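Visitor: predicted model, plus sequence, below.
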Amino acid sequence: MAARGGAVNDTVRVAQRLRLDTLDRLSGQGRGWVGPAVDPRALRVGVVHLGIGAFHRAHQAIFTELAAAATGREDWGITGVTQRSASVRDQLMPQDGLYSVLERGADAAPLRVVGSVRDVVFGAGDPAAVVDRIADPAVRLVTLTVTEKGYRRDGAGRLDRSDPEVVADLAGRPPRTVVGQLVRGLQRRLAESAEPITLLSCDNLVGNGDVLRGLVQDIVDALPSSEAGGLADWITTSVRFPSCMVDRIVPATTAEDRADALAVLGLEDRGVVVAEPFSQWVIEDDFAAGRPAWERAGAVLTRDVAAWEAVKLRMLNASHSLLAYLGALRGYDTIAAALTEDRLAAAAESLMVEDVAPTLRVPDGLDLDHYRGQVLTRFANPALRHRTVQVAMDGSQKLPVRLLGTVRDRLAAGAVPRHAALAVAAWMVYVAQGRDVRGRDLPLDDPMAERLGTAGAAAGGDPQRLVDALLHVDEIFGADLRDHQGFRAALVDHVAQLTKG
């Protein structure tokens, strides 16, 4: 790997940028890196991806490229849409869409240059271009990784009609919300070609396909009849919303990662992403107009995603959140470092064994004990440097899908889930305390940050008042959990333990 220090900076300044022409001139393939599995110049765009962050580039974009290579199909190139910042466009477009994926950990594959992304659009800067891409009859698939908060749902899981951005989209401005972009694109598509299309959510939401279908319907129902004419019926017959489950740990890229990619490739790559060696994708096989042969790249195509999804959300994602909040409070910067403390490792394992496992319907062919061990091994990979505060983001959106389903199922069975309650209590202390054991600030990066921060501050450090204040945020907990005395008592006990001394 690259040497550290000023020499790396000097090299970065003079290195050629990764592009198709510079990649063509390299003779180093096979010496630590591999090039695109298909010729990027030959690919035609058939996929629009909303939310082209690091995860998509390390996951679906690779599956799609490998599927194209396995079948010789050249019609599944990707147009990516970056929603909030132009940074990904500015990284990739001067590189002809190319970027590299650097795996970290045991059994890491050689650095891979990926060429399936053929265009990147900045949605906030050019919303009309997003609508144009979705309406293009050559596009047969729209995929999404926009995080839980990108769907702009209310406490009941429907479209939040009070959200100012949703209101503006419904008023007719060029759309900037994800669901607004989809509906305006579908409107245009119906008017111009009426070609069928599939919308595939790849976010961590229970029944993400059904969620997306419902939100699209909410927008359509809110449109004036003069705008919606025939749209609902066409969506019913010509648009599919399959569910899927995705899994790969993709931490934020650092300057060290970029230097290591430069050392391997010999070219500066400003779009490099880092990932663990593991990757999984389980997809409901329900598509309106064909799809890439993702199964040829290792994906599982099934009619039953729900069981796989529940295992991943309740075991992997829930324990990830538990380690993030407890670890951050204890002063650990990374998930792997948090797992070095025996108490935290035991809490994560107990959450999965005692609270989560009894709630699961295990998919055929999955060994749950092996899966649990695999989760902890992956989290303990020190090469990933997955930051606790990064995983702790957006807790108001993540807790309901990662932890509270388990809580409700165990309470319904007559058991108080102590370890799931510990994870929720750690989130409450994280919100209210705002600092770790070393006195360092802990950022509250959450769409409900102002409301949560106010509730936490009003508690004045009293565990009972803190628990009551946050349990009354019905958008997160609902009246059932707010009023359950056994769950409340467990939270108060955990908060008291976490804040004493």
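Guide: All right, it came through fine. Predicted model only: the values in this text are computed from it and were never measured.

Visitor: can we go C-alpha only for contacts and neighbour counts from here?
Guide: OK.

Visitor: straight-line length of stretch 396-410, end to end?
Guide: With C-alpha to C-alpha, to the nearest Å as the measure, stretch 396-410 spans 21 Å from end to end.

Visitor: got it, and stretch 465-476?
Guide: End to end - C-alpha to C-alpha - stretch 465-476 spans 17 Å.

Visitor: also stretch 95-103?
Guide: Stretch 95-103 has an end-to-end distance of 20 Å (C-alpha to C-alpha).

Visitor: how about stretch 106-116?
Guide: Stretch 106-116 has an end-to-end distance of 26 Å (criterion: C-alpha to C-alpha).

Visitor: how about residues contacting that stretch?
Guide: For stretch 106-116, the surrounding residues in contact (C-alpha atoms under 8 Å, 6 or more residues apart in numbering) are 32-40, 43, 61-62, 64-65, 76-78, 97-103, 261, 264, 276-277.

Visitor: use this one as the comparison:
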Amino acid sequence: MTILPPFGPVPPAVLVPSYDRPAVRPGIAHLSVGNFHRAHQAVYLDRVLARPGNAQWGILGIGVMDDTHERAKAEAMQAQHGLYTLTECPADAPDTVRVIGAIVDYLHAPDDRAAAIRRLADPAIRIVSLTVTEGGYYIDESGQFQLDHPTIAEDLARPVPHTVFGLATEALRLRRAAGTGPFTILSCDNLPHNGHVARTAFLAWARARDPDLADWMAAHVTFPNTMVDRITPAVGPLDITRLNAGSGVDDRVPVFCEDFIQWVIEDKFCAGRPPLQDAGVLFTGDVTPYEQVKLRMLNASHSMLALPGMLMGYRVVSDIMHNPDVVALLEHYLARDAEPLLQAPPGMELHEYAAQLLRRFSNVAISDQLPRIASDSASKLPVFVRATAEGTLARGTDAARIAFLLACFAEYLRGHDDTGAAYDIHEPHLAPGDMALAADEDPARALEMSVFAGWGLGDHPAFVALFAQTRAALRAGGTRACLRQLVTPGEPGAPGDTKN
């Protein structure tokens, strides 16, 4: 039995780092260390560190948000010296538990943001990666950074900034002054062209603060595009108890995930990079085909599950996958709506990818939570669904599934399911005016919400009518009945093909 401080004796079945962890030094700083980062990017770096000659590629984790949960996580990660257990859960095999050691230092930026900036300015840091969610880049529907957003405007006025944009920019200011050179900024969020989005956001913040610095960043900092994929559920108190019972390790911040993992990166690193290709990462000159397939098939299907699922009273993905109408909805959406508008990457068959998605969603061992997936849909729908909706309307093909999804989103904002059971709504990017539009007596007015700005839905009267008809059907007969009619053409009241 291995003795692993601070966990003490670790059962033989638990895999532990095979490298000399005290010799590892941070070469990557990650901003906003969530479960996904710890189940994905940190896993790849753990594999890299297990190979000789890579001790300079450890991770410095930096918590950015200032709330009770983030403070508790920071305290736990610091107490555990960055170690935590990861339980990988295949659908048809025993779980694998491993201790991940790639995060060798952790700090909570709100405790001392100037200190966080100094750590980012350390020339040993050659990559600054981040996972701040789809809505965390403050990009409007026209692709512009929202300098007038209160969070950004306030941050620009601070001597020591709080946002990821400010922390990284001020660190780059110090590095330029010291002559130590730039670092790569690596977005790991679910966004089309996430590197381009990150470049727009960071350079706009920098330009508003210091135009000369922004010019230097534009010339020297690289922003690779990436595609990331691994289903990683939220971890609640009951999960912690269950995971620790399964591992035999007393871990305050365990994580669990599926056994599937994928990372595709554009090979543009201004200050060097670890040999991630040896750890299973695919480097390519064009990430676009991979990201489009993932966003518009996997992530869009997640929304297609979560929003009607919440209304039907489901709360776990694997449970809703037992509903044959839901499976039919996903099959139809993937085959008829998403796939015809996509170009598959080399070597990928879209129908096989779709079948794999349904198998992944059905994995009972994961039991991903629908409330987590449904949260912040105002940021997710424009990223995951908009292109498919626009393409469907432009082609004049059946838009009934798109109308159903958007109608379910509008109904979801009422905060209760079809049985009347209430649930919490987490939509930080919807204003009170948006919520008023969703609640308007005219069901079609929900399409005027900011989430749909730029989609052009109002230019298709037949779609607007179908959306209103679908909302009325959801309220009159419930989500289950509306879904049954949608996936069973010819039944009374079934939505028909809508040509636009």
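Guide: In hand now; what should we look at? These numbers come from a predicted model, not from an experiment.

Visitor: TM-score of the superposition?
Guide: Aligned and superposed, the two chains score 0.90 in TM-score terms (TM-score structural alignment, normalised by the length of the second structure); 470 aligned residues with a C-alpha RMSD of 1.9 Å.

Visitor: so which of the contacts of stretch 106-116 of the first structure sit within strands?
Guide: 33-34, 77-78, 99-103 (DSSP state E).

Visitor: so what's the residue count around the equivalent of residue 350 of the first structure over in the second structure?
Guide: Residue 350 of the first structure maps onto residue 332 in the second structure when the alignment is built from TM-score structural alignment. Look at residue 332 of the second structure: counted by other C-alpha atoms under 10 Å, it has 14 neighbours.

Visitor: please apply the same query to residue 149 of the second structure.
Guide: For residue 149 of the second structure, the neighbour count with other C-alpha under 10 Å is 11.

Visitor: to which residue of the first structure is it aligned?
Guide: In the first structure, residue 149 of the second structure lands on residue 163 (TM-score structural alignment).

Visitor: quick check: closest non-adjacent residue to that match.
Guide: Of all residues not flanking residue 163 of the first structure in the chain, residue 152 sits nearest, at 7.4 Å (C-alpha to C-alpha, 6 or more residues apart in numbering).

Visitor: same check on residue 218 of the first structure?
Guide: Leaving aside its sequence neighbours, residue 218 of the first structure sits nearest to residue 159 (C-alpha to C-alpha, 6+ apart; 6.2 Å).

Visitor: that neighbour: what's it in contact with?
Guide: 151-153, 215, 218-219.

Visitor: can you redo those residues as a markdown table with secondary structure, distance to residue 361 of the first structure and neighbour count?
Guide: Output for the contacts of residue 159 of the first structure, formatted as a markdown table (DSSP: H, G, I helix; E, B strand; the rest coil; distance: C-alpha to C-alpha, whole Å; neighbours: other C-alpha atoms under 10 Å):
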| residue | secondary structure | distance to residue 361 of the first structure | neighbour count |
| --- | --- | --- | --- |
| 151 | helix | 27 | 21 |
| 152 | coil | 29 | 21 |
| 153 | strand | 27 | 19 |
| 215 | helix | 27 | 21 |
| 218 | helix | 31 | 17 |
| 219 | helix | 33 | 20 |
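
Visitor: wait, residue 343 of the second structure touches residue 289, no?
Guide: Yes: using C-alpha atoms under 8 Å, residue 343 of the second structure makes contact with residue 289 at a distance of 6.4 Å.

Visitor: sorry, back to before: make TSV out of the ones in strands among the contacts of stretch 106-116 of the first structure and add distance to residue 434 of the first structure.
Guide: What follows is those, written out as TSV (distance: C-alpha to C-alpha, whole Å):
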residue	distance to residue 434 of the first structure
33	42
34	44
77	44
78	40
99	36
100	36
101	34
102	33
103	33
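
Visitor: with respect to residue 133 of the first structure, which of those residues is nearest?
Guide: Nearest to residue 133 of the first structure out of these is residue 78 (C-alpha to C-alpha; 10.5 Å).

Visitor: ok, that closest one - contacts?
Guide: Going by C-alpha under 8 Å, 6+ apart, the list of residues near residue 78 of the first structure reads 45-49, 61, 116-119.

Visitor: and if we set it to 10 Å?
Guide: Residue 78 of the first structure is in contact with 43-49, 61, 64-65, 97, 115-120, 139, 141-143, counting by C-alpha atoms under 10 Å, 6 or more residues apart in numbering.

Visitor: what residue of the second structure matches up with it?
Guide: By TM-score structural alignment, residue 78 of the first structure lines up with residue 59.

Visitor: residue boundaries of the helices in the stretch 351-500 of the second structure?
Guide: Listed in chain order, the helices of the stretch 351-500 of the second structure (DSSP state H, counting those that start in this stretch) span 370-374, 377-384, 386-395, 400-412, 432-439, 461-477, 479-487.

Visitor: which residue in the first structure aligns with residue 403 of the second structure?
Guide: The pairwise alignment with the first structure assigns residue 403 of the second structure to residue 421, based on TM-score structural alignment.

Visitor: just checking, residue 187 of the first structure touches residue 229?
Guide: Yes: if you go by C-alpha atoms under 10 Å, residue 187 of the first structure and residue 229 touch, sitting 9.2 Å apart.

Visitor: out of those two, which sits in the more crowded spot?
Guide: residue 187 (24 against 13).

Visitor: where's the more buried one, which helix or strand?
Guide: If you go by DSSP states H and E, residue 187 of the first structure is part of helix 178-192.

Visitor: mean shift of that helix relative to the second structure?
Guide: By mean C-alpha distance after the TM-score superposition for the first structure, the fitted helix 178-192 of the first structure averages 1.6 Å away from its aligned residues in the second structure.

Visitor: against the second structure, where does that helix fall?
Guide: Here helix 178-192 of the first structure aligns to the second structure at residues 164-178, judged by TM-score structural alignment.

Visitor: show me the helices in the stretch 101-250 of the first structure, by range?
Guide: Using DSSP H, counting those that start in this stretch, helices in the stretch 101-250 of the first structure cover 127-135, 164-170, 178-192, 208-222, 225-228, 231-238.

Visitor: and residue 337 of the first structure, which of those helices is closest to it?
Guide: Of all the helices of the stretch 101-250 of the first structure, helix 208-222 comes closest under C-alpha to C-alpha, at 31.7 Å.
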